[in-house]
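>>> Coordinates only, no sequence provided:
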């Protein structure tokens, strides 16, 4: 699962990394507490051209009459993304990449306390999170694909976002033919750095600033 993430890399750096043309309405970076319904930078590909575009994090199915007409959809489960009516066209035709510098996940502490952990790639590079997108009215919306947790994540939570490797980007974006379903899997051991606890300030969607990713004693 992925319910909050960070983007500390500048938009120009992301555009260069993904060889994408940047839009002129991208959200301001850095953001140490990207929350659902925020505008996020997303990589799409069409006609041999990649673009870095702004989208609303919160996938809106075509039949919603308003953005809040049903549940807020920020993740799409790997086991149902190809069959659920909300997602099945998007997973075939509108796959994308959501760049993230890291993401948060929560474990349960004493008396139900929510204890936040921070995850990054071991190599320090931005994460390329697998996503699907949907146009709703005049707005593009996105969800992050999640799967069963792998070895780098299972100690904290039972699900994790699908993290794509650089060699997988063309297949996920539809540039290298069919067969992207094989990429929907947990990260291999060693891809993610050991997670560390951060302060509970990030439990609030109003919190901001680099201190949110400062390690604290577990």
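Sure thing, it's come through. The model shown is predicted, which means the values in this text are computed figures rather than measured ones. Numbering: from 1, shown residues only.
>>> Could you use CA atoms for every contact and neighbour count after this?
OK.
>>> Number of residues surrounding residue 175?
15 (other Cα atoms under 10 Å).
>>> and it, that one's in a strand?
No. Going by DSSP: H, G, I helix; E, B strand; the rest coil, the assignment for residue 175 is coil, not a strand.
>>> from memory it sits against residue 45, does it?
Yes. Between residue 175 and residue 45 there is a contact at 7.5 Å, judged by Cα atoms under 8 Å.
>>> Included below, for side-by-side comparison, is a second structure:
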């Protein structure tokens, strides 16, 4: 799954990378501890072309009468996303990409502790996480990250992982190249990601600073 991430990359560079027009109200970066319910930057595509714009991380189904009218939806399972009433319309019509420097995952040993790891691409490129979005009332656009079963490497930490898109898959996921997006919702290759332990300071959603992603000597 993905419950926390780091967005440290300049917005102008991300807009250029994804060939998207940047909005004027993008969330402040760097942010080394991005938590659910806050705005994140996302790439969407429509008649006006690609846009790089803010969305609220935390998808709100259209039937919620208030933002907290049901469970907080920050991840959606790839295996059932096309069937779930909350997600199926957005999965067909409103797919997006959420770029990040990396995300955090927690290992939970038998002693009950929470040991955080920072996960990023092995090649140093930004992560392009598959997501879907929809508008909801005064909050505007809300989004959820798509997850799938972890590959063998990541499975040692957690059994779920965000769907990571390669550059040649972006257009298909965004709906610019017809159908076939479902074929992209699979675990990434074993060598695509690297991860290292980080300090438990990140267990607090109030923690900030670049030291949060520094490798921890263990």
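All right, it came through fine. Please read all numbers here as calculations on a predicted model, not as lab measurements.
>>> Just give the TM-score of the two.
TM-score of the superposed chains, computed with TM-score structural alignment, normalised by the length of structure 1, equals 0.98; 217 aligned residues with a Cα RMSD of 0.9 Å.
>>> List the contacts of residue 198 of structure 1.
Residue 198 of structure 1 makes contacts with 115, 116, 117, 118, 212, 213, 214, 215, 216, as judged by Cα atoms under 8 Å, 6 or more residues apart in numbering.
>>> Kindly report the same for residue 31 of structure 1.
6, 7, 8, 208, 209.
>>> Quick check: it vs residue 74 of structure 1, distance?
Relative to residue 74 of structure 1, residue 31 of structure 1 is positioned 18 Å away (Cα to Cα, to the nearest Å).
>>> Next: residue 204 of structure 1.
17 Å.
>>> Looking at those two, which one has more neighbours?
A count of neighbours by other Cα under 10 Å puts residue 74 above the other of residue 204 of structure 1 and residue 74, at 24 against 10.
>>> The more buried one is in contact with residue 144, isn't it?
Yes. Using Cα under 8 Å, residue 74 of structure 1 is in contact with residue 144, at 6.3 Å.
>>> Now name the helix or strand holding the residue nearest to residue 90 of structure 1 when sequence neighbours are not counted.
Distances taken as Cα to Cα, 6 or more residues apart in numbering place residue 132 nearest to residue 90 of structure 1, at 5.8 Å, with adjacent residues excluded. Using DSSP states H and E, residue 132 of structure 1 sits in strand 127-136.
>>> Need the three-state assignment for residue 104 of structure 2.
strand.
>>> err, residue 148 of structure 2, not the other one
strand.
>>> what's around it, how many residues?
Counted with other Cα under 10 Å, residues neighbouring residue 148 of structure 2 total 21.
>>> all strands of structure 2, in order?
For structure 2, applying DSSP state E gives strands covering 5-7, 21-22, 31-34, 39-46, 49-57, 75-77, 95-100, 102-107, 115-121, 127-136, 140-149, 160-162, 193-197.
>>> how big is the angle separating the last one from strand 102-107?
Read that as strand 193-197 of structure 2. Going by axes from the mean of the first three to the mean of the last three Cα atoms, to 10 degrees, strand 193-197 of structure 2 is angled at 60 degrees with respect to strand 102-107.
>>> Please apply the same query to the fifth one.
Counting by the same axes, to 10 degrees, strand 49-57 of structure 2 lies at 40 degrees to strand 102-107.
>>> can you tell me the mean distance of strand 49-57 of structure 2 from structure 1 after alignment?
Following the fit onto structure 1, the mean deviation recorded for strand 49-57 of structure 2 is 0.5 Å by mean Cα distance after the TM-score superposition for structure 1.
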